[in-house]
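A.B. asks: Need a 3D model of the sequence below.
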Amino acid sequence: MSDEIQEIEESPTGEYAAIAERYKAGEELTDEELDTIADVAVSVLRDLLSFFDARESPIDEYEGDEGELILDVTAPDLAVLIGRHGRTLESLQTIFSLLVSRKLGFRYPVAVDVEGYKSRRHDKVISMAHSAASRAVRQHSTVSLPPMSAYERRLVHIALRDNDRVDTHSEGAEPERRVVITLV
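C.D. replies: The predicted model follows:
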């Protein structure tokens, strides 16, 4: 096991116990506590990036629409971190989330993005959902979207939940699971 990952795994969680307690109680965290969480997350991400010779890549921090911390790695030639259809990025996110949670001692929503890929994909999936819904209404038919990750399917369901002219549900088995849009 590498020294970086071993160091992450052996890190004490006691130092973050007060933050964990306040967060779990639903209290609003102070800017200093949020900075501490961000520092831990950036440290873990840099350790993971070191395996791709990208440890010193710039990382932009910002708050997402649902209050999550988003870390966007902004360096050229990091397509390897995104992978085909974002699958490598999904795997990186899973490992990253586990390591951050373990180090903090609680789960705080932190997302990793690379060159804004997730943001662009989010917008594309929402647009695709609205377009497919319009097509279902216009053609009085059912429209099946291409296979998507669970996260992307959730985006479609959320994007169309207020559209009273269509209904959505998911069909199929992973990795071919897709959203089907039907006329109400």
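
A.B. asks: contacts, neighbours, all on C-alpha from now
C.D. replies: Noted.

A.B. asks: residue contacts, the most centrally placed residue in the chain?
C.D. replies: Nearest residue to the geometric centre of the chain (C-alpha atoms, centre = their mean): Ala111, 4.5 Å. Applying C-alpha atoms under 8 Å, 6 or more residues apart in numbering to Ala111 gives the contacts 68-71, 93, 97.

A.B. asks: so it is in which element?
C.D. replies: Counting by DSSP states H and E, the element that carries Ala111 is strand 110-114.

A.B. asks: relative orientation of the next helix-or-strand element following that strand and strand 110-114 in degrees?
C.D. replies: Scanning forward in sequence from strand 110-114 by DSSP H and E, the next helix or strand is helix 117-139. Angle between the axes of helix 117-139 and strand 110-114 is 90 degrees (criterion: axes from the mean of the first three to the mean of the last three C-alpha atoms, to 10 degrees).

A.B. asks: Distance from the chain centre to helix 117-139, please.
C.D. replies: Distance of helix 117-139 from its chain centroid, counting by C-alpha atoms, centre = their mean, to the nearest Å, is 19 Å.

A.B. asks: Here is the second sequence; please produce its structure so I can put it next to the first one:
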Amino acid sequence: MEEIIPKLKSFLGLLIRTAGFTLRSIEARKEDEKTVKVELFVDGAGLMIGENGENIFSWEDVLNQWLRKNSEGFLRVWLDINSYRWQNEQRLRELAKKSAREAVLSKNPVRLPTMSSYERRIIHTELALHPNVATESEGKDPERRVIIKPI
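C.D. replies: Okay, the predicted model is just below:
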């Protein structure tokens, strides 16, 4: 995996510049045996990130397709642009904790706003070991949401 990282960075840099963005830096490292974590910093990242971070997953898909063609074995890319995903995960974890407190204190379920499966998984994971609440998803995509119930 180590030998593919410089090639991946080079490909991504070319892709970014070709798309008309100004690249500040690319940090890439082996996260685990199958994951390359890429942190990208660009000027004017709003278009790259997209509404609610939707475009990040599209960029990630392009990189994963490139990896499948240019590396041996199964590898995947986890991409963050200007720390958007990291900040969003922190915000979701705080929302989960706050909503769990609210559910326990009010003794009523708390319905969170609709979220992507990725965001719902963060909420479920954050509260999985919480002794006083249970979580479940309800609805159909794209209107699926997490319900936090006191137990």
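
A.B. asks: What's the TM-score once they're superposed?
C.D. replies: TM-score for the superposed chains, counting by TM-score structural alignment, normalised by the length of structure 2: 0.87, backed by 151 aligned residues with a C-alpha RMSD of 2.2 Å.

A.B. asks: and the residue nearest to the centre of structure 1, what pairs with it in structure 2?
C.D. replies: With TM-score structural alignment as the criterion, Ala111 of structure 1 lines up with Trp78 in structure 2.

A.B. asks: all helices for structure 1, in order.
C.D. replies: Assigned by DSSP state H, structure 1 shows helices spanning 3-10, 17-24, 31-49, 79-82, 87-104, 117-139, 150-160.

A.B. asks: would CSV of these with mean neighbour count be doable?
C.D. replies: Converted to CSV, the helices of structure 1 look like this (neighbours: other C-alpha atoms under 10 Å):
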stretch, mean neighbour count
helix 3-10, 13
helix 17-24, 15
helix 31-49, 17
helix 79-82, 16
helix 87-104, 18
helix 117-139, 16
helix 150-160, 17
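
A.B. asks: Could you export those as CSV, including distance to Glu61 of structure 1?
C.D. replies: Below are the helices of structure 1 laid out as CSV (distance: least, C-alpha to C-alpha, whole Å):
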stretch, distance to Glu61 of structure 1
helix 3-10, 21
helix 17-24, 20
helix 31-49, 8
helix 79-82, 18
helix 87-104, 15
helix 117-139, 14
helix 150-160, 21
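
A.B. asks: Looking at the ones you listed, which is nearest to Ile181 of structure 1?
C.D. replies: helix 117-139 (6.5 Å; C-alpha to C-alpha).

A.B. asks: Now do that closest one: which elements does it pack against?
C.D. replies: strand 143-144, helix 150-160, strand 166-171, strand 178-183 (3 or more C-alpha pairs under 8 Å, 6 or more residues apart in numbering; DSSP states H and E).

A.B. asks: Name the nearest residue to Pro175 of structure 1, ignoring sequence neighbours.
C.D. replies: Pro147 (7.0 Å; C-alpha to C-alpha, 6 or more residues apart in numbering).

A.B. asks: And that neighbour, what's its match in structure 2?
C.D. replies: So Pro147 of structure 1 corresponds to Thr114, using TM-score structural alignment.

A.B. asks: count of neighbours near its match?
C.D. replies: 18 (other C-alpha atoms under 10 Å).
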